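Novice: sequence? don't have it. structure:
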């Protein structure tokens, strides 16, 4: 009987989630060549081609899709066993920072799972702007922060890449004769900067008509027809629409989610938390890629 290697399965799942051997290799902390060899070894073991490979990345074959289902189950049971064994010995506090995009839906669900698995670890969660979270991690006020950015964040780990969208009310109509009304967070904000810079490049007139650091307030303003905003593809309310069909609006760069760690001494809890949460978060976000 053949035995599947947990490390190889983890690399396989990462490649499936990211659709890229380069990004998957970065996630599992291996070279691209080493990860590619792992995938080939798994394909040899099961006697099936698991990925279609192209210059743009990798895509699961039918056999790969079937294998992914089992790989997730095996990894889940493996991680659950490790968690159950370790949980009684691990205790302490971890300070986590997240942006509003993740605070509305994804992270709270995962934190609930984590708390049940590790009842002796207290998680203090701060929901803040990407800029403030970055500063607080570098000043060791937070142990870990998840940040959205359109550029690479130094010393951060790639988690996922999401489309950035122009968003407006269901009845939003583009008007060439009037400046675009923008609904944006306060500066500094990469979404705000991206919107302004792309409109300038297209020589479109715009004005800041609604500024709020509260995401729900931004959604409400857009629904009321006060203007348009930009955001990643997470949590867009059903009463709003993406404005991809308006050709006059310039295309936007993807929003990348990064994980930034402090250099403080809280390493064991921090690493254990990362091992628990990141694979689950990546899987959740993969449907939005």
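Specialist: Right, received. Where do you want to start? Worth saying up front: this structure is predicted, and the values here are computed from it rather than measured. Numbering: from 1, shown residues only.
Novice: drop to CA atoms for contacts and neighbour counts, all remaining ones
Specialist: Noted.
Novice: residue 269 is in contact with residue 92, correct?
Specialist: Yes. The pair residue 92 / residue 269 is scored as a contact, 7.5 Å apart, by Cα atoms under 8 Å.
Novice: which one of those two is surrounded by more residues?
Specialist: Set side by side, residue 92 and residue 269 show more neighbours around residue 269, with 17 against 12, by other Cα atoms under 10 Å.
Novice: what segments of the stretch 1-150 of the chain are strands?
Specialist: Secondary structure of the stretch 1-150 of the chain, counting by DSSP state E, counting those that start in this stretch: strands at 51-54, 57-60, 92-98, 121-127, 144-149.
Novice: for those strands, give me a markdown table that also has distance to residue 226.
Specialist: Output for the strands of the stretch 1-150 of the chain, formatted as a markdown table (distance: least, Cα to Cα, whole Å):
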| stretch | distance to residue 226 |
| --- | --- |
| strand 51-54 | 44 |
| strand 57-60 | 40 |
| strand 92-98 | 27 |
| strand 121-127 | 26 |
| strand 144-149 | 25 |
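Novice: winner for burial among those strands?
Specialist: strand 144-149 (a mean of 25; mean count of other Cα atoms under 10 Å).
Novice: strands of the stretch 151-289 of the chain, start to end?
Specialist: When assigned using DSSP E, counting those that start in this stretch, the strands of the stretch 151-289 of the chain occupy the ranges 157-162, 164-169, 180-184, 206-211, 229-232, 240-242, 255-261.
Novice: run the angle between the fourth one and strand 180-184 for me.
Specialist: Note on geometry: by axes from the mean of the first three to the mean of the last three Cα atoms, to 10 degrees, strand 206-211 and strand 180-184 are set 40 degrees apart in direction.
Novice: next one: the second one
Specialist: Taking the same axes, to 10 degrees, one finds that strand 164-169 is oriented at 110 degrees with respect to strand 180-184.
Novice: please compare the first structure with the one that follows:
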């Protein structure tokens, strides 16, 4: 019996992680038709449907979910074997600081896969506010920082971004969010659910509403994004979140709801690895490359 082909497994994993064939194609440097053909051949070999396709993208079937875990392990072992033979293993301790807005529902699995791929890497992860990560960029608090910045269409902002470019991992839209029942019930004074005022998102939202003269009140202050989800799902108010940080029980306000609530337009957010420090070790440089490949 012939086994699975690693190229087809890689395509399957990438589609499952991306959520659609169209999103996976550029990550694989393939056309969408080539991605579809590889998936067709993989399903023929597996003998069962692995993905369902619809208007909202692609989702794994129960059989696909079982294969997905094996596929990740097969690809990880394949990479490990190649790295061992080429002497490119990551062996050492790495301190990683991550903003809690970065893919909170997926980050644990992504880091687990990184550990599986680099079994000799001892990874110490601290979740921090973006402002704190950037303030400690030149200190010895961590080795690599993963931060978030908001994209504003000003000359000063473009210059600042160029000055601290780093390694871009992904770009996401921001959205006003709330529990469904709150979204349909606009109030004269906007009840805000935010992280503490040391959070850059908190500072941005407050300044934006003040500039637009939109009355608001801090209805709840959560210590982290997980707490923010609970408060929003409980109907305590409205907040601003990046797309991948929107959790269950919370919905983005559509254009009509945004208009009813009299809310301003929001920019995009970029997630990036902070630039290398002067004198950074070869190990940290290699780890930075591995993180950009795994988390991008």
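Specialist: Cool, the structure landed. None of these values were measured; they are calculated from a predicted model.
Novice: quick revisit: give the residues shared as contacts by residue 92 and residue 269 of the first structure.
Specialist: Common contacts of residue 92 of the first structure and residue 269 (Cα atoms under 8 Å, 6 or more residues apart in numbering): none found.
Novice: quick one, what contacts residue 175 of the first structure?
Specialist: Here residue 175 of the first structure is in contact with no residue (Cα under 8 Å, 6+ apart).
Novice: scratch that, residue 59 of the first structure is what I was asking about
Specialist: Applying Cα under 8 Å, 6+ apart, the residues near residue 59 of the first structure are 16, 19, 51-53.
Novice: ok, residue 136 of the first structure next?
Specialist: residue 142.
Novice: mind checking how far it is from residue 127 of the first structure?
Specialist: The spacing between residue 136 of the first structure and residue 127 of the first structure, counted by Cα to Cα, to the nearest Å, is 12 Å.
Novice: hang on, the earlier thing: for residue 195 of the first structure, find the nearest of the strands of the stretch 151-289 of the first structure.
Specialist: Among the strands of the stretch 151-289 of the first structure, the nearest to residue 195 of the first structure by Cα to Cα is strand 229-232 (7.0 Å).
Novice: equivalent range in the second structure for the closest one?
Specialist: Counting by TM-score structural alignment, strand 229-232 of the first structure falls onto residues 239-242 of the second structure.
Novice: now do that stretch: everything it contacts.
Specialist: 101, 172-178, 192-194, 201, 205, 232, 268-269.
Novice: off-centre distance for it?
Specialist: Put simply, stretch 239-242 of the second structure sits 13 Å off its chain's centre (Cα atoms, centre = their mean, to the nearest Å).
Novice: post-alignment, it versus the first structure, mean distance?
Specialist: Stretch 239-242 of the second structure, aligned to the first structure and superposed, deviates on average by 0.7 Å (mean Cα distance after the TM-score superposition for the first structure).
Novice: nearest spatial neighbour of residue 208 of the first structure, chain-adjacent residues omitted?
Specialist: Among residues not flanking residue 208 of the first structure along the chain, residue 182 sits closest, at 4.9 Å (Cα to Cα, 6 or more residues apart in numbering).
Novice: before we move on, what about residue 105 of the first structure?
Specialist: Using Cα to Cα, 6+ apart and skipping the chain neighbours, the partner closest in space to residue 105 of the first structure is residue 235 (7.8 Å).
Novice: from memory the one you found sits against residue 101, does it?
Specialist: Yes. Judged on Cα under 8 Å, residue 235 of the first structure makes contact with residue 101 at a distance of 7.0 Å.
Novice: more crowded one of those two?
Specialist: For residue 235 of the first structure and residue 101, the more surrounded residue by other Cα under 10 Å is residue 101, and the numbers stand at 20 against 12.
Novice: how about the more buried one, what's its partner in the second structure?
Specialist: Using TM-score structural alignment, residue 101 of the first structure lines up with residue 101 in the second structure.
Novice: and residue 72 of the first structure, how many residues sit next to it?
Specialist: Residue crowding around residue 72 of the first structure was assessed by other Cα under 10 Å; the count is 18.
Novice: first to last residue in stretch 271-286 of the second structure, what's the distance?
Specialist: Here the two ends of stretch 271-286 of the second structure are set 19 Å apart, with distance taken as Cα to Cα.
Novice: can you list the residues that contact it?
Specialist: So stretch 271-286 of the second structure is contacted by 90-92, 94, 102, 134, 137-138, 143-149, 164-171, 288, 292 (Cα under 8 Å, 6+ apart).
Novice: roughly how far apart are residue 179 of the first structure and residue 19 of the first structure?
Specialist: According to Cα to Cα, residue 179 of the first structure and residue 19 of the first structure sit 39 Å apart.
Novice: so these two - more neighbours on which side?
Specialist: residue 19 (20 against 13).
Novice: and the more buried one, how far from residue 109 of the first structure?
Specialist: Note on residue 19 of the first structure: its distance to residue 109 of the first structure, by Cα to Cα, is 25 Å.
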